[in-house]
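Colleague: Next come a sequence and a model predicted from it.
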Amino acid sequence: MGVIRAEAGAVASDVRLSGEIQAEKSVGLAFRINGRVSERNVNVGDRISAGQVVARLDPTLERNELTAAQASLNAARGELDTARNTFTRQERLMAQGFTTRPRFDQALRARETAQAAVENAEARVELARDRLAFTELRAGVPGVVTARSIEPGEVVQPGQVVITMAREEGRDAVFQVPARLLEDHAGTYRVRVALADNPAVSAIGTVREVAIQADPATRAFPVKVSLTDPPEAMRLGATVTGVLEISTPSIIAIPASALTQQGATPAVWVVDPATSTVSLRPVDVLRFDPDKVIVAHGLEPGDIVVSAGVQALHPGQRVRQLPARSAARGGPA
């Protein structure tokens, strides 16, 4: 009776996927105020630097507000100068006894009121300057424009994203991975990424994020792979292929001839070394290969499994073992 001795191993399977290069981080640019767009200086695909103006609003209203605020400030400063002079005169007369306390207090209050009016006017000028500056939309970080949603003449609202840009410091390869490949969360994932039209351009990546919800259209899970030092040719939007190396620990590979059934459940005959009798044991099959079966659960390292003649056995039957050989360890498939 041919038997094998089960040994634990790992099975690595290469899964080929198709995906695209995306930015690791995207930034949405929006105006802080509402207004009518007068300029849009960038298009999709343009590279922009930090501080670059990407769009402008018509600044007429904000310039008028700034002019009015500056005029109010000048008037308030004139009133403050008059109030200060009046208070200085009343202070001198008070020291000489030539004025009354009510008139002195009135001059003091007038100076304080004029000072507050100047501070309020200065704040209005700063606010008007800020609003005028907000008519220019500037990029805070360098990157590449990936989307735009405005044209000159359109009216935009505060906070409305009008330009989307991809930051330059990181790139992901994004793949749609079937759920069955992600069921074993104990596995480890390494990805080799290459351009679809030029496989010689490649990079190594690590899985950065696995979506917790499947894409409604594909029923697959988006997996983001962070690329390590990607080549310049791997531009945003480029189509790439990825080889996902999934390593599953604690499995046992047995010959296909050793597999039988217990009802509708896969099973194998296991030999008791003390009594040389066999018993049927159900197993969980991870994968069927042409010449072997990958068992995920049901067998332990060291178990003696009948590998030939399984159709003629019955529970408790005594068998004579031929010299045992080890089960083939799981290798790359």
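Modeller: Nice, I can see it.

Colleague: from here on, contacts and neighbour counts on C-alpha atoms
Modeller: Fine.

Colleague: any idea where the helices of the stretch 101-250 of the chain begin and end?
Modeller: Remark: helices of the stretch 101-250 of the chain, listed N- to C-terminal, are 101-133; assignment by DSSP state H, counting those that start in this stretch.

Colleague: Now do the buried residues in stretch 18-25.
Modeller: Applying a neighbour-count criterion of 16 or more other CA atoms under 10 Å, the buried positions in stretch 18-25 are Ser18, Gly19, Glu20, Ile21, Gln22, Ala23, Glu24.

Colleague: Leu80 contacts Ala114, correct?
Modeller: Yes: counting by CA atoms under 8 Å, a contact exists between Leu80 and Ala114, whose distance comes to 4.7 Å.

Colleague: Strands along the stretch 201-333 of the chain, start to end?
Modeller: For the stretch 201-333 of the chain, the strands defined by DSSP state E, counting those that start in this stretch occupy 202-210, 221-228, 239-255, 259-262, 265-272, 277-282, 284-288, 292-297, 304-306, 325-326.

Colleague: residue nearest the centroid of this structure?
Modeller: A centroid search over the chain (CA atoms, centre = their mean) returns Glu24, at 5.9 Å, as the residue closest to the centre.

Colleague: tell me the contacts of Arg208?
Modeller: Under the criterion of CA atoms under 8 Å, 6 or more residues apart in numbering, the contact partners of Arg208 comprise Val223, Lys224, Val225, Ser226.

Colleague: now do 10 Å
Modeller: Glu24, Asp172, Ala173, Val223, Lys224, Val225, Ser226, Leu227 (CA atoms under 10 Å, 6 or more residues apart in numbering).

Colleague: now Arg287
Modeller: So, once contact is read as CA under 10 Å, 6+ apart, Arg287 ends up touching Val11, Ala253, Val293, Ile294, Val295, Ala296.

Colleague: just to revisit the earlier point, which of the contacts of Arg208 has the most neighbours?
Modeller: Neighbour counts for these peak at Ala173, which has 31 neighbours (criterion: other CA atoms under 10 Å).

Colleague: isn't that one right up against Leu244?
Modeller: No: counting by CA atoms under 10 Å, Leu244 is not a contact partner of Ala173; they are 11.8 Å apart.

Colleague: between those two, what contacts are shared?
Modeller: Counting by CA under 10 Å, 6+ apart, the common neighbours of Ala173 and Leu244 are Val191, Val193, Gly205, Thr206, Val207.

Colleague: Below is an additional structure, to be compared with the one above:
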Amino acid sequence: MLSVRSCLKAASLAALVVFVAGCDSQKDGDNAAAQQQQAPATQVNFVEVQPQTIGLVAELPGRTVAYRKADVRPQVDGIIQERNFTEGATVKAGQQLYQIDQSVYLANVDAAQADLARARATLDQATKTRARYDKLIKTQAVSEQTRDDAIAAEAQAKASVAAARAQVDTARINLQYTTVTAPIPGKIGASSVTEGALVTANQEMALATITQLDPIYVDVTQAGGRLMRIKQGIDSGKIKSAPDGEGVDVRLMIDSTSDQYSHIGKLQFSDVTVNETTGTVRLRAVFDNPDQVLLPGMFVRAFVEQGEVDNAYLVPQRAVMRRPDGSAYVYTISSDDKVEARALTIEQSKGEDWIVTKGLNPGDRIIVDGLQLVGPGKPVKPVAVKGDDSAKPASR
């Protein structure tokens, strides 16, 4: 009997211990939940965005190209007597560069003029003969055949005069060609000949090369697909193009110095074909180059204006994240200070920002710092970032 009572007493004590332990465990869980609910919200920095009209500017690689370039070659044969320029100097159009010996060409002019005088004398005689026969034919003093021969002789004499006059013109032109002049203004390079050298008409080797540097061309390349999207945006009204008759502004950065070029250029044309190898389209701009800072062959970066986008947002690049599939999104702060994920459609970059065309609303608060500490649905303590601070990470 005592044994049964002892067993019942021991069982009651064991149950009491288990019940107390269970209560303690539940109490500890409730305390942990309460502590979690009372945890302070994470402080994050945000920027508030508003829709605006944003200009699209494409940064494109390019290279400078001479506005004009001319190889100077002789157009007559002869010996170089003079060189009348300094290598590397700037020359004007029409300035004398070389003098070829004129002796033979002066003689040719004299000979051609003598032939012209002879032809004119023959014509004068033929004209008088034909006029005399015109009077005699009325009295039948000469035959019709004789008069016809006189008319033909006069016509031949006129043709001889015309041919002799052409020979005089040719001789004079060749004489002028003995003075070799600059066809365009610009800087002239090294001379390939010196005084005493024999040159021939239209020889393969150029005597010198002149390069016009002011103005100067800048050729840049843009992806054909990107250019097509811009044109489609303009056609649909999504992107505003430059007004008709106004050139598109182009700004320039010189790669060697990373300085902005002081003059603004104008886009002149774009190719109508896409390069099959690179898939790009060539654009050409023209720039004033009075100080000749730009030289042909320099690598540059051009900033080409390509229209405007209405109702777009500028979002700091560091606030934008990417999913595994490449789609872009940001964290925004709701009205009750909780984190929301928002998918974006990005047009292109502009400086340290992205131009966003879809996914945002006016007044949205976008988290720019503290992204790694938060997630969708979590409460945050928002702190606004103003002015230049929006472009800098917040200190922690």
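Modeller: Sure thing, it's come through. What you see is a predicted model, and the numbers here were worked out from it, not measured in a lab.

Colleague: After superposing, what score do the chains get?
Modeller: The TM-score (TM-score structural alignment, normalised by the length of the first structure) is 0.62; 305 aligned residues with a CA RMSD of 5.5 Å.

Colleague: if you compare the strands of the stretch 201-333 of the first structure, which one is most tucked away?
Modeller: With neighbours defined by mean count of other CA atoms under 10 Å, none of the strands of the stretch 201-333 of the first structure is more surrounded on average than strand 304-306, at a mean of 26.

Colleague: distance from that one to the second structure after superposition?
Modeller: Following the fit onto the second structure, the mean deviation recorded for strand 304-306 of the first structure is 3.5 Å by mean CA distance after the TM-score superposition for the first structure.

Colleague: where's that strand relative to the chain centroid, distance-wise?
Modeller: Here the centre of strand 304-306 of the first structure is set off from its chain's centre by 48 Å, with CA atoms, centre = their mean, to the nearest Å.

Colleague: Which members of the contacts of Arg287 of the first structure are the farthest-apart pair?
Modeller: Val11 and Val293 (11.1 Å; CA to CA).

Colleague: Please enumerate the shared neighbours of those two.
Modeller: Residues touching both Val11 of the first structure and Val293 (CA under 10 Å, 6+ apart): Ile252, Ala253, Leu286, Arg287, Gly330.

Colleague: close enough to count as contact, Asp149 of the second structure and Val142?
Modeller: No: taking contacts as CA under 10 Å, Asp149 of the second structure lies outside contact range of Val142: 11.3 Å.

Colleague: Mind listing the shared neighbours of these two?
Modeller: Tyr133.

Colleague: What's Ala159 of the second structure aligned with over in the first structure?
Modeller: For Ala159 of the second structure, the aligned position in the first structure is occupied by Ala116, per TM-score structural alignment.

Colleague: any idea what Trp269 of the first structure aligns with in the second structure?
Modeller: Following TM-score structural alignment, the counterpart assigned to Trp269 of the first structure within the second structure is Tyr331.

Colleague: what does Ile137 of the second structure align to in the first structure?
Modeller: Following TM-score structural alignment, the counterpart assigned to Ile137 of the second structure within the first structure is Met94.

Colleague: try Gly363 of the second structure
Modeller: Residue correspondence, TM-score structural alignment: Gly363 of the second structure in this structure matches Gly302 in the first structure.

Colleague: Its match - how many residues pack around it?
Modeller: 13.

Colleague: ok, it touching Val3?
Modeller: No: at 11.8 Å, Gly302 of the first structure does not count as touching Val3 under the criterion of CA under 10 Å.

Colleague: Give me the common contacts of these two.
Modeller: Common contacts of Gly302 of the first structure and Val3 (CA under 10 Å, 6+ apart): Ser326, Ala327.

Colleague: For Arg111 of the first structure, list the residues it contacts.
Modeller: By CA under 10 Å, 6+ apart, the residues touching Arg111 of the first structure are Glu79, Leu80, Asp81, Thr82, Ala83, Arg84, Asn85, Thr86, Phe87, Thr88, Asp105, Ala117.

Colleague: how about the nearest residue to whatever residue of the second structure lines up with the fifth one, chain neighbours excluded?
Modeller: Ala83 of the first structure maps onto Ala126 in the second structure, with residues paired by TM-score structural alignment. If you skip the residues right next to it in sequence, Ala126 of the second structure has Glu154 as its closest partner in space, 4.7 Å away by CA to CA, 6 or more residues apart in numbering.

Colleague: Longest strand of the second structure, counting residues only.
Modeller: Longest strand in the second structure by number of residues (criterion: DSSP state E): strand 52-72.

Colleague: Show me what it is packed against.
Modeller: With contacts defined as 3 or more CA pairs under 10 Å, 6 or more residues apart in numbering; DSSP states H and E, strand 52-72 of the second structure has these neighbours: strand 186-188, strand 208-223, strand 239-240, strand 249-254, strand 280-287, strand 299-316, strand 339-350, strand 353-358.

Colleague: if you set the cut-off to 7 Å instead, what comes out?
Modeller: Other helices and strands packing on strand 52-72 of the second structure, by 3 or more CA pairs under 7 Å, 6 or more residues apart in numbering; DSSP states H and E, are strand 208-223, strand 299-316.

Colleague: Which residues does it contact?
Modeller: The contact list for strand 52-72 of the second structure (CA atoms under 7 Å, 6 or more residues apart in numbering) reads 206-213, 215-222, 295-313.

Colleague: Over to stretch 282-297 of the second structure?
Modeller: For stretch 282-297 of the second structure, the surrounding residues in contact (CA under 7 Å, 6+ apart) are 63-66, 213-222, 263-271.
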